[in-house]
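In: can't give you the sequence, but here's the structure:
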């Protein structure tokens, strides 16, 4: 099928991989618990948009640069670490109770959360390296062009979208009553900040494939 081989195996494997918690999952859970369902959904859209961009970069051969350039790899990694730690510290210092569900006029906050989710995905070199290592295993070596990569990338992103939306809805549901307390909402924001900082420190341990 358009240069794709063992598509069924890829689909099952992709679903299983999406079920494994990672930095993106923790970001979505943190946003959903601290700020509600809308924040979770917009973080999911941002993460999935990043996945689509990674797909296009791999499809057109640009992400392969990460495996060839140690300097570029480290730059992206450090930017990602700084960004995640910055978000974490910002939430730790924020004394307000942020809740997108409590107001219908928070377009700017929603846009900010979407962009943060997008940047969280784009500044994580592990995501790019995953696409580079995983997708080619299901592409016919005789096939040329970006189409097989795009098909597989879209499939993986779609299954990830479904799972991440479930996570966002479930996380916001179980914390809905807790967020009703302003003090508890502030605590949840700080917990989310700690999660972001932990994600940044974990990303710092990522090693170049060279």
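Out: Cool, the structure landed. Bear in mind that the values here come from a model prediction, so they are computed numbers and not experimental data.

In: contacts and neighbour counts: CA atoms only from here.
Out: Noted.

In: and the gap between residue 98 and residue 33?
Out: As judged by C-alpha to C-alpha, to the nearest Å, residue 98 and residue 33 stand 11 Å apart.

In: Show me which of those two is the more surrounded one.
Out: residue 33 (28 against 20; other C-alpha atoms under 10 Å).

In: I'd say that one and residue 170 touch.
Out: No: counting by C-alpha atoms under 8 Å, residue 33 sits too far from residue 170 to count as a contact (9.2 Å).

In: Need the residues touching each of the two.
Out: Residues touching both residue 33 and residue 170 by C-alpha atoms under 8 Å, 6 or more residues apart in numbering: none at all.

In: which ones are touching the closest residue to residue 106 other than its chain neighbours?
Out: Distances taken as C-alpha to C-alpha, 6 or more residues apart in numbering place residue 100 nearest to residue 106, at 6.6 Å, with adjacent residues excluded. Counting by C-alpha under 8 Å, 6+ apart, residue 100 makes contact with 35, 36, 37, 38, 39, 106, 109, 110.

In: Which one (most neighbours) among those residues?
Out: Highest neighbour count within those: residue 39, with 29 neighbours (other C-alpha under 10 Å).

In: List the contacts of that residue.
Out: By C-alpha under 8 Å, 6+ apart, residue 39 lies in contact with 31, 32, 100, 110, 113.

In: take the one below as the second:
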């Protein structure tokens, strides 16, 4: 790959990371509650990307997407995860102070798991590796090495992106205000619910439309 191809790929990756989605919601919410929780969530998200990268490098992503009903199952699973997490975040905003402290402690321990599950079941991440990545890999000699290099670039780029995101959130001082934390939790829960409902609706429409 030449410099122009790498620049185009970097731009595509930047756009994919910058578009608001469940990963961003989780990182922002976690980072306002502590650097450790934010970092744990980000590491979980990157681990989910590593899973996608390994599947893509092994050629399993293309097979998964082309398998009848496989993408639908991933979309439904992803929607279920988002609805559950969104409802959990909204529940914490209605908790008493003691219950909120317990929820905070529980969520701090589960940051990695939430990040991993959210990204691993995120159809957007799957489609990035299935649709965007192949455009830069091409065919012929060295295709396998280019796949590995691009997958590694995605993982490293995402890690850097989330590190900068956490640093900016802490720099602006959102973590110092209980009111800001509550508002971010509320907005984050609503956002996850809306994304989950939207994904569920688009999946249902895709299932129904062939018969209409």
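Out: Cool, got the structure. Computed from a predicted structure; not experimentally measured.

In: quick one: TM-score?
Out: The TM-score (TM-score structural alignment, normalised by the length of the first structure) is 0.79; 199 aligned residues with a C-alpha RMSD of 3.1 Å.

In: returning to that earlier point: in the contacts of residue 39 of the first structure, find the pair that's most separated.
Out: 32 and 110 (12.2 Å; C-alpha to C-alpha).

In: which residues are common contacts for these two?
Out: Contact criterion C-alpha under 8 Å, 6+ apart; residues shared by residue 32 of the first structure and residue 110: 38, 39.

In: Now do stretch 120-135 of the first structure: which range of the second structure does it align onto?
Out: Mapped onto the second structure using TM-score structural alignment, stretch 120-135 of the first structure covers residues 118-133.

In: list the buried ones in the lengthiest helix in the second structure?
Out: Criterion DSSP state H: the longest helix present in the second structure is helix 178-208. Using 16 or more other C-alpha atoms under 10 Å as the test for burial, helix 178-208 of the second structure gives 181-182, 184-197, 199-200, 203.

In: by contact count, what packs against that helix?
Out: In terms of contacts (3 or more C-alpha pairs under 8 Å, 6 or more residues apart in numbering; DSSP states H and E), helix 178-208 of the second structure is packed against helix 22-31, helix 70-93.

In: Next, the angle helix 70-93 makes with it.
Out: With axes from the mean of the first three to the mean of the last three C-alpha atoms, to 10 degrees as the basis, helix 178-208 of the second structure and helix 70-93 are set at 150 degrees to each other.

In: And helix 178-208 of the second structure, how far out from the chain middle?
Out: Distance of helix 178-208 of the second structure from its chain centroid, counting by C-alpha atoms, centre = their mean, to the nearest Å, is 13 Å.

In: With stretch 121-140 of the first structure instead?
Out: Counting by C-alpha atoms, centre = their mean, stretch 121-140 of the first structure is centred 13 Å from the centre of its parent chain.

In: Let me know the outermost residue of the first structure.
Out: Centroid-distance maximum for the first structure: residue 142 at 31.9 Å, with C-alpha atoms, centre = their mean.

In: Compute the number of surrounding residues for the residue lying closest to that residue once chain neighbours are set aside.
Out: Counting by C-alpha to C-alpha, 6+ apart, residue 3 is the residue found nearest to residue 142 of the first structure once chain neighbours are left out, at 7.9 Å. Residue 3 of the first structure has 17 neighbours, counted by other C-alpha under 10 Å.

In: Please tell me I have it right and residue 3 of the first structure contacts residue 139.
Out: Yes: here residue 3 of the first structure lies in contact with residue 139, judged by C-alpha under 8 Å, at a distance of 5.8 Å.

In: Give me the common contacts of these two.
Out: Residues touching both residue 3 of the first structure and residue 139 (C-alpha under 8 Å, 6+ apart) are residue 148.

In: Tell me which of the helices and strands packed on helix 178-208 of the second structure sits most buried.
Out: The highest average neighbour count among those, using mean count of other C-alpha atoms under 10 Å, belongs to helix 22-31 at a mean of 24.

In: contacting residues around that helix?
Out: Contacts of helix 22-31 of the second structure (C-alpha under 8 Å, 6+ apart): 37-39, 41-42, 45, 82, 108, 111, 115, 118-119, 162, 165-166, 169-170, 175, 181, 184-185, 188, 191-192, 195.

In: and residue 141 of the second structure, how many neighbours does it have?
Out: Look at residue 141 of the second structure: counted by other C-alpha under 10 Å, it has 8 neighbours.

In: mean deviation of the helix or strand containing residue 16 of the first structure from the second structure?
Out: Using DSSP states H and E, the element containing residue 16 of the first structure is helix 7-19. On superposition with the second structure, the mean distance recorded for helix 7-19 of the first structure (mean C-alpha distance after the TM-score superposition for the first structure) is 3.3 Å.

In: okay but residue 88 of the first structure is in contact with residue 196, surely?
Out: Yes: the pair residue 88 of the first structure / residue 196 is scored as a contact, 4.8 Å apart, by C-alpha under 8 Å.
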